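Asks: I'd like to go over a predicted model; first the sequence, then the structure.
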Amino acid sequence: MSDHRFDRRFLSFGLGFPWAVALCFAVLALLFRSAVPDPLGIHWDGEHADLTLSFPVFVLLSALCIGTLGSICGVLAGLRLSRRWLRRLLMGLAVSLSLLPASFAAALLIGQRGHSTAEDGAADSVVFALGSGAALALGVIMIFVYQPLPQWTDRDDRALAAEQAALAGEGELSYWLSARSSTFVMLAMLVFLLGGLLLILSPWWSLLLLILVLFLAVNLFARVSIDIDGASREAGRVSRLLRVRIAGLLPVLSFRLSELSTLESASIGLWEEGGPGLRMHAGQAQFVVRDGAALRLDFGTSGSLLLGVPDQQRAMDLLENLRRSRQKPQEEADS
């Protein structure tokens, strides 16, 4: 086991705790040796013990069960896994699975103490209930107390590279653009009220209205992203694209940032620009769904784009990113 794969400090606890519980149980069980029958009953069919074990075998199997179940989860919790919540859950299970078998074995011992044969005894339900409750409680406490150190992973490398690329104007950027919530509320009211009236005439009219409203609602939100074109990456050169996807799935607009010539922020009125949703006419495209901030982008021969943004701050961030993207090719050409 290498230090790279395992956290030795927590691995020691994950292995040591279950076997410490097993050792403590074995020692305490020996103190009850003279007070319990031999063989010990494990399962009863009515008043008859149909499964029994000799005392040494019972103690040995109980200790092995306690140590094995707990240490399996303890070893997994000691692994340097990238998901901290999973390590915490496994450590909590290691504690609980160590104490639960010990509680059951202790219930069998206490329930048969003072009896001459296994036929007269039974598992003590109170002992088992108290022990199992404590086992579960301590397991939950361990989940919150156990704080494995964050591990640097490939995901962190990718996140760092994305942040560095964003600072250089080369990173990927995305945001959701949607109409105001009141718009969707009005569409829902239209379906319920008008759809209810049309239902009196024909269910097909109501179904047609529902389809039309759903189509309209889907066109009122989209995902805008700036990312790297996969084809250009394979060809050995990096070309970044501005894409607009209706409902986050259907691509409707795509522009190369290398063709961006001018850009400016603007404050628009929704109905002054022709209404919400996607509009395309004579090389000019727009996607706006609410009044407020927007960007006017000119891509030369590829056309122009009027693009809505959620708020003014997002507009400034996007504007700065696009400006850096436009300046970088110019600086490379000058050099």
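Replies: Structure's in. What do you need? Numbering: from 1, shown residues only.
Asks: contacts, neighbours, all on C-alpha from now
Replies: Fine.
Asks: can you pull the contacts of residue 195?
Replies: Residues near residue 195 by Cα atoms under 8 Å, 6 or more residues apart in numbering: 205, 206, 209, 210.
Asks: can you put these in TSV and add neighbour count?
Replies: Formatted as TSV, the contacts of residue 195 follow (neighbours: other Cα atoms under 10 Å):
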residue	neighbour count
205	16
206	20
209	17
210	19
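Asks: nearest to residue 104, of those residues?
Replies: Residue 104 has its nearest neighbour among the contacts of residue 195 in residue 210, at 59.0 Å by Cα to Cα.
Asks: which residues in the stretch 1-150 of the chain form strands?
Replies: Remark: strands assigned in the stretch 1-150 of the chain by DSSP state E, counting those that start in this stretch are 40-45, 48-53.
Asks: give me the contacts around stretch 24-32.
Replies: Stretch 24-32 has contacts (Cα under 8 Å, 6+ apart) with 59, 60, 63, 102, 106, 109, 113.
Asks: included below, for side-by-side comparison, is a second structure:
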Amino acid sequence: MRLDSSVLAVLVTACWLLGNGSAQSAERPDEKYRPRLLLSLPEEYNTPDGMALCPKTNNIFLSCPNFNKKEHPGVILKITPDNRWELFCLMPKHPDTGYGCPMGLAFGPDGNLYVADNQYFYDKNYKSRLVRINIKDGKATGADVVVEGFKLANAVIWRGNEVFVSDTFFDLPDRPGASGVYRFRLEELDKCVRLKPAPNDPHLIAQCQTGPNKRNEMAGADGLAFDHEGNLYTGNFGDGTMFKISFDAQGKATTKVFVRDPALPCVDGLFFDPAAKVIYVADSQCNAIKVVTLDGKVSVLWENDDTDGSDGLLDQPCEVLLRGNEMIIANFDMPLPGLKNTKFDKPYTLSVIKLR
């Protein structure tokens, strides 16, 4: 079932090389942060991905695009504070591909749930969308496509009346590895926004570039997180570069490289901890959760070898979320070349780490 059935909390050693051959310093994860199993999901929810915490109920909403077993439709689950799960809604299918592929999701100021619909794995021709799941009395009542024309819509985050969406591939012939972040105002979403092909749409506020890396993976902007001062962070899945996006008084965005460190070769989901003032990063390549301080220093919260996740250890972590003093982690378990995770296998899991 797995490459190595031993359960190891590995040293983060210099043996994990990047394309430039540089290496990490050894660092042993603290056993008090060993992940435990939070939930094991049935086969019809086989690819857990994005998470959003409802501010009113403390319920977690979990997207499952089910890329690993495509015969099961994409869905959104609801997980209660006592860790019981139930189906919240099916993801609306794209009329051209026949699939609904929910990934990043976030609650808007209107109380509705906004979900990235990643169609890139089925059709790369600008089919991905931002979908609003309309909610009344805690129930999904319908859905509207509010933005269309992304390549690979990925993470979603709100700040005030603005929503931000990462697009992980632009697929520009003259700029391989280009990606970016879009911004939309709530009032624009009363009708569907149709994007111009990147990088020509005015909603594009930040562009990112993935450089050469050992995995030859050109995937770019992935997770999104705001810090307490309103700066937005994203990072490349391919080479692990993190970017900081700052805004002036008029909302104009300026993007600069925030972290480029061999200790962080891959960035998937991000989450800012306002108490500790650090950013937690799901490092899918290393089967790890990394910690990034606001001055750009990288450390390891936890890392483990290739496992099936049955005991709660990380199995290609893709998303992190804080619920009180707990870190909830979604394990995507969809192997790609160069990742420590080598095989899709049961169970389909969420992990939890007690932080404080």
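Replies: Right, received. Where do you want to start? Note that the structure is a prediction, hence the values are computed from the model and not measured.
Asks: can you give me the TM-score here?
Replies: The TM-score (TM-score structural alignment, normalised by the length of structure 1) is 0.18; 93 aligned residues with a Cα RMSD of 6.1 Å.
Asks: for ChimeraX, write the selection for the buried entries among the contacts of stretch 24-32 of structure 1.
Replies: Only the buried entries of these go into this ChimeraX selection, using 16 or more other Cα atoms under 10 Å:
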select :59,63,102,106,109,113
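Asks: taking the contacts of stretch 24-32 of structure 1 one by one, which sit in helices?
Replies: Per DSSP state H, helices hold the following members of these: 59, 60, 63, 102, 106, 109.
Asks: was I right to think the fifth one contacts residue 126?
Replies: Which is residue 106 of structure 1. No: shown here, residue 106 of structure 1 and residue 126 do not form a contact pair, counting by Cα atoms under 8 Å, at 10.7 Å.
Asks: which other helices and strands does the helix or strand hosting residue 163 of structure 1 contact?
Replies: Here residue 163 of structure 1, judged by DSSP states H and E, is contained in helix 154-167. For helix 154-167 of structure 1, not one helix or strand is in contact under the criterion 3 or more Cα pairs under 8 Å, 6 or more residues apart in numbering; DSSP states H and E.
Asks: pull out the buried positions in it.
Replies: Those buried within helix 154-167 of structure 1 under the rule 16+ other Cα under 10 Å are 162, 166.
Asks: where's that helix relative to the chain centroid, distance-wise?
Replies: Mean-position distance between helix 154-167 of structure 1 and its chain equals 20 Å (Cα atoms, centre = their mean, to the nearest Å).
Asks: helix or strand right after that helix?
Replies: Following helix 154-167 of structure 1 in sequence, per DSSP H and E, is strand 173-178.
Asks: so which of the strands of the stretch 1-150 of structure 1 gets nearest residue 233 of structure 1?
Replies: strand 40-45 (66.6 Å).
Asks: and the closest one, what does it pack against?
Replies: Packing partners of strand 40-45 of structure 1 (3+ Cα pairs under 8 Å, 6+ apart): strand 48-53, helix 84-112.
Asks: 7 Å instead?
Replies: Applying 3 or more Cα pairs under 7 Å, 6 or more residues apart in numbering; DSSP states H and E, one finds that strand 40-45 of structure 1 contacts strand 48-53.
Asks: just want the angle from the strand it packs on to strand 40-45.
Replies: Angle of strand 48-53 of structure 1 versus strand 40-45, following axes from the mean of the first three to the mean of the last three Cα atoms, to 10 degrees, is 140 degrees.
Asks: circling back to that earlier point, between the contacts of stretch 24-32 of structure 1, which is nearest residue 173 of structure 1?
Replies: Lowest distance from residue 173 of structure 1 to the contacts of stretch 24-32 of structure 1 (Cα to Cα) belongs to residue 102, with 54.1 Å.
Asks: check contacts around that closest one.
Replies: Neighbouring residues of residue 102 of structure 1 by Cα atoms under 7 Å, 6 or more residues apart in numbering: 25, 66.
Asks: so of the strands of the stretch 1-150 of structure 1, which one's packed in deepest?
Replies: strand 40-45 (a mean of 18; mean count of other Cα atoms under 10 Å).
Asks: burial of residue 185 of structure 2, as a residue count?
Replies: By other Cα atoms under 10 Å, the residues close to residue 185 of structure 2 number 15.
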